[in-house]
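[1] okay, sequence plus prediction incoming.
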Amino acid sequence: MRTQVCIIGAGPSGLLLSQLLHRKGIDTIVLERKTKAYVLSRIRAGVLERGFVDLMREAGVGARMDVEGFTHDGTLIAYDNHQFRVDFAARAGASVMVYGQTELTRDLYEAREAMDGQILYNVDDVQIEDVTTQSPHVTFAMDGKSHRIECDYVVGCDGFHGVSRKTIPEEKRREYEKIYPFGWLGILSETPPVHHELIYANSDRGFALCSMRNDNLSRYYVQCPLDHRPDDWSDAAFWEELKRRIPDAAADQLITGPSIEKSIAPLRSFVTEPMRWGQLFLCGDAAHIVPPTGAKGLNTAASDIFYLYHGMMQHYLHGEDEGLERYSEKALARVWKAERFSWWMSNLLHRYPDQGAFDRKMQLADLAYLEQSEAAQISMAENYVGLPY
């Protein structure tokens, strides 16, 4: 097989890049280790920065998002049994879109299939070869047979545990990591959201988040110890704990119900440098991970796709390589800003096991400053809606 760009990973970032390139006449093949149904079964966040929304529209897959998504012009921050609002529209002149990752991935699959895009599922033993030459290739097994794809470039969108990052020699990459000493216990319930915007709550008992997928599907989280398991928490125990961590006014309006999904996610910050090695480019979780506080995971992947898409357009349509040569530099500059924002939000809202009385007072002072300072709210809003590409 032969293609211009071989993309490893058929999650939203790999599909989005494939769709964008296809519309510019650039050929791709996407390899996926799992099935389409498995990819669509993954429950993930759905807060989209303005830049991601624009990319979906440019890719021709924004129609359903524009109809069914929820535009959020602000968010609520809660502490000391009260809440205040950060107005994104007023402070940053922009908004975010709440649209589930499962739904946008479904839109991308439908678009790729409508255009006869090549997506190969259930591939195994993927190997990336000769990326430091002008003739890279990818080998893999599928249906018990060995296959090989010749290509110009390889793009790794295969996540933290994928083969792409590990293809870069260990002595040639530098990795930065922070493991947070807690996790998020999350449930999905077929109940109306407690509020039409997200509520981020800091309490003496730990962090909580009230989110949503649509008018009748809510997503809630509470901070929990890393050694807890979902089975340790009954639905009743979860709802009771959530009510303790959000302001009374919100708790009184909370509609509870059976959970239809329950899981615990650990929190980590991770970045690998560089994000390019020869003809191999890393995107999304293959290169960086942020804690979910601040909703940057999917959005940092989108910014990677933006830089790489434009670099490949310059190369194939205009014969210019500046965009590809500077891809790692540009992507990492924005990634580190997103990492800083997610780290700051995590420190602002969570209770740490070793947090002393002084640390707690500093945290409350930071929250009070955010509530009272227009400058602080502008900074938060600009980061939350997404810094310019």
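    Ah, there it is.
[2] could you use CA atoms for every contact and neighbour count after this?
    OK.
[3] what about stretch 189-196, distance to the chain center?
    With C-alpha atoms, centre = their mean, to the nearest Å as the basis, stretch 189-196 stands 22 Å off its chain's centre.
[4] list the contacts of that stretch.
    Under the criterion C-alpha atoms under 8 Å, 6 or more residues apart in numbering, residues 210-212, 214-219, 250, 253-261 lie in contact with stretch 189-196.
[5] any idea how far stretch 366-376 is from the chain center?
    On the basis of C-alpha atoms, centre = their mean, stretch 366-376 sits 26 Å off its chain's mean C-alpha point.
[6] with stretch 132-143 instead?
    The answer for stretch 132-143 is 28 Å, by C-alpha atoms, centre = their mean.
[7] what of stretch 300-308?
    For stretch 300-308, the distance to the chain centre is 11 Å (C-alpha atoms, centre = their mean).
[8] just confirm T71 is within a strand.
    Yes: when classified by DSSP: H, G, I helix; E, B strand; the rest coil, T71 is found to be part of a strand.
[9] buried among the contacts of stretch 189-196? Need that as a selection in ChimeraX.
    Filtering the contacts of stretch 189-196 down to the buried ones (16 or more other C-alpha atoms under 10 Å) takes a single ChimeraX command:
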select :210,211,212,214,218,219,250,254,256,259
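[10] now, which of the contacts of stretch 189-196 lie within strands?
    If you go by DSSP state E, the contacts of stretch 189-196 have 210-212, 214, 217-219, 259-261 in strands.
[11] of those residues, closest to A78?
    Using C-alpha to C-alpha, C210 comes nearest to A78 of these, at 10.8 Å.
[12] identify the residues contacting the closest one.
    Applying C-alpha under 8 Å, 6+ apart to C210 gives the contacts 193-195, 198-200, 218-221.
[13] now T167
    I128.
[14] equivalent analysis for M56, please.
    16, 62.
[15] following the chain past whichever strand or helix holds it, name the next helix or strand.
    Using DSSP states H and E, M56 sits within helix 50-58. As assigned by DSSP H and E, the chain's next helix or strand after helix 50-58 is helix 63-68.
[16] please compare the first structure with the one that follows:
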Amino acid sequence: MARTQVGIVGAGPAGLLLSYLLHAEGIDAVVIEARSREYVERRVRAGVCEHPTVELLREIGVGARLDAEGLPHHGFSLRFDGEDHRIALTELTGKAITVYGQQEIVKDLIAAHEAKGYPVEFEVSDVALHDLDTEDPRVTYRDSAGNRRELVCDVVAGCDGFHGISRPSIPAGAIRTFEREYPFAWLGVLARTAPSHEELIYAYHERGFALHSMRSPEITRLYLQVPHDEKIDAWPDEEIWSELALRLETGDERFSLREGPILDKGITPMRSFVTEPMRYGRLFLAGDAAHIVPPTGAKGMNLAVADVTVLSRALVELLRYNRSGLAESYSDTCLKRVWRAEHFSWYMTSMLHVDPAADDFGRRLQLSQLRYTASSRAAATSLAENYVGLPFA
């Protein structure tokens, strides 16, 4: 049996960042993760870092590689009616976003933990949470060698994602969940080719949504809207490139879709999901364990960062000073931002995707909203303000 102040389940951005923030304040924490270190460092996920996320990573001393290799973006394009309509993020808000893969942030945080000797255990199994409604919650698991371990904590942080064990460990009826599933999915590919455009392109097309993004000057990330029950085997590489070219076409000779070897491809379902409250007893949920947003608004990882920023302050107050106010208000504080992000992600999704059940009336409403957003400085500013990220609470 071992003891720590905070047991953290999950070594994604939320769990690792929470651990790092707590250790910086003298609070002991142990991170456990079911996957291998190699897996979590290679797991391709989000790539857009909001302005507050970038500022925080710099502030705590893990932003050096982000500054060296990340790609600052001062705008993006809404592509519809065969034309680009640029949303000038920096001009409208004074802020920018940075394209830097989630897996790169995970690498940076793991390296920072390693350098300082902060404990992270990979490849654990049989994880279970106990006594969450007491002052001594426990985490039991088997370590990578198969040995049975028990971790007695003051607090448990569930940062293990939508499919993790933390949220299901809460007794039935203790929390409410709100969910919406969308009738389409994203087919995403990672290609070894230079990006075809210097900024992101969000394209509305009668055949469905498409997104042009990037991960580096040599790697491009692209997405296609597909039916929610689509199978990846239905999409050979040549068909993917053909459909991307069709949906991203503008007739402008300055744009040409660059093709290259596809390194990875998969299909991601689209859903919105929120847990209320984000706490049960001494278990605090953060990131995807508590909420999911459609990826259209680029909010998932950034919401996780916002959650653990609030949680770290609350736990320092609780565990160092025995003041519970911030811990008691943790869920309410986070949920204000969560629901704002849910609305923005729904707005971007509903404006840009073709709903298979929509009629011509609905599609004309979408085009009307796109045209208004692109032509109104007030509408564009509202979109830009949400996209670059609202200040952390």
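    Right, received. Where do you want to start? Only a predicted model underlies this, so the values are computations on that prediction, with no experimental measurement involved.
[17] quick revisit: how big's the offset between the helix holding M56 of the first structure and the second structure?
    For helix 50-58 of the first structure, the mean deviation from the second structure after alignment is 1.6 Å (mean C-alpha distance after the TM-score superposition for the first structure).
[18] which residues of the stretch 151-300 of the first structure fall in helices?
    Along the stretch 151-300 of the first structure, the segments classed as helices by DSSP state H, counting those that start in this stretch run 163-167, 235-245, 248-253, 297-318.
[19] what does W339 of the second structure correspond to in the first structure?
    By TM-score structural alignment, W339 of the second structure lines up with W336 in the first structure.
[20] name the residues of the helix holding M56 of the first structure that come out as buried.
    Quick answer for helix 50-58 of the first structure (16+ other C-alpha under 10 Å): 50-53, 55-56.
[21] need the residues you listed in JSON lines (columns: distance to A114 of the first structure).
    Converted to JSON lines, the buried residues of helix 50-58 of the first structure look like this (distance: C-alpha to C-alpha, whole Å):
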{"residue": "R50", "distance to A114 of the first structure": "26"}
{"residue": "G51", "distance to A114 of the first structure": "25"}
{"residue": "F52", "distance to A114 of the first structure": "22"}
{"residue": "V53", "distance to A114 of the first structure": "21"}
{"residue": "L55", "distance to A114 of the first structure": "19"}
{"residue": "M56", "distance to A114 of the first structure": "16"}
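[22] between the contacts of C210 of the first structure, which is nearest I149 of the first structure?
    Ranked by distance to I149 of the first structure (C-alpha to C-alpha), the contacts of C210 of the first structure are led by R219 at 40.7 Å.
[23] for the equivalent of the closest one over in the second structure, give me its contacts.
    Matched to the second structure by TM-score structural alignment, R219 of the first structure sits across from R221. Contacts for R221 of the second structure were tallied using C-alpha under 8 Å, 6+ apart; they are 188-191, 212-215.
[24] so the longest strand along the second structure matches what in the first structure?
    In the second structure, taking DSSP E as the definition, the longest strand is strand 176-192. Counting by TM-score structural alignment, strand 176-192 of the second structure lines up with residues 174-190 of the first structure.
[25] stretch 380-391 of the second structure now?
    Mapping stretch 380-391 of the second structure onto the first structure (TM-score structural alignment) gives residues 377-388.
[26] where's the closest residue to R351 of the first structure other than its chain neighbours relative to C224 of the first structure, distance?
    Nearest non-adjacent residue to R351 of the first structure, counting by C-alpha to C-alpha, 6 or more residues apart in numbering: G206, 5.1 Å away. Separation of G206 of the first structure from C224 of the first structure (C-alpha to C-alpha, to the nearest Å) stands at 8 Å.
[27] for D124 of the first structure, same thing?
    For D124 of the first structure relative to C224 of the first structure (C-alpha to C-alpha), the value is 35 Å.
[28] just H288 of the first structure next, same as before
    Counting by C-alpha to C-alpha, the gap from H288 of the first structure to C224 of the first structure is 24 Å.
[29] settle it for me: which of the two has more neighbours?
    Per other C-alpha atoms under 10 Å, whichever of H288 of the first structure and C224 has more neighbours is H288, with 27 against 22.
[30] to which residue of the second structure is that one aligned?
    Aligned partner of H288 of the first structure by TM-score structural alignment: H291.
[31] that match touches S272, doesn't it?
    Yes: if you go by C-alpha atoms under 8 Å, H291 of the second structure and S272 touch, sitting 7.5 Å apart.
[32] burial measure for the aligned residue in the first structure for S242 of the second structure, as a count.
    Residue pairing (TM-score structural alignment): S242 of the second structure is matched to E240 of the first structure. A count of nearby residues for E240 of the first structure, using other C-alpha under 10 Å, gives 12.
[33] give me the number of residues near L387 of the first structure?
    16.
[34] for it, which non-adjacent residue is spatially closest?
    Residue nearest to L387 of the first structure in three dimensions, not counting chain neighbours: R334, with 7.9 Å by C-alpha to C-alpha, 6+ apart.
[35] returning to that earlier point: so the match of W339 of the second structure is in which element?
    helix 327-349.
[36] immediately after that helix, which helix or strand?
    Following helix 327-349 of the first structure in sequence order, the next helix or strand is helix 357-372 (DSSP H and E).
[37] contact partners for V138 of the first structure?
    Shown in contact with V138 of the first structure (C-alpha under 8 Å, 6+ apart): 6, 126-129, 148-151, 154.
[38] cool, and G12 of the second structure?
    Contacts for G12 of the second structure (C-alpha under 8 Å, 6+ apart) come out as 40, 106, 159-160.
[39] which one of these is nearest M278 of the second structure?
    Closest approach to M278 of the second structure among the contacts of G12 of the second structure (C-alpha to C-alpha): C159, at 11.3 Å.
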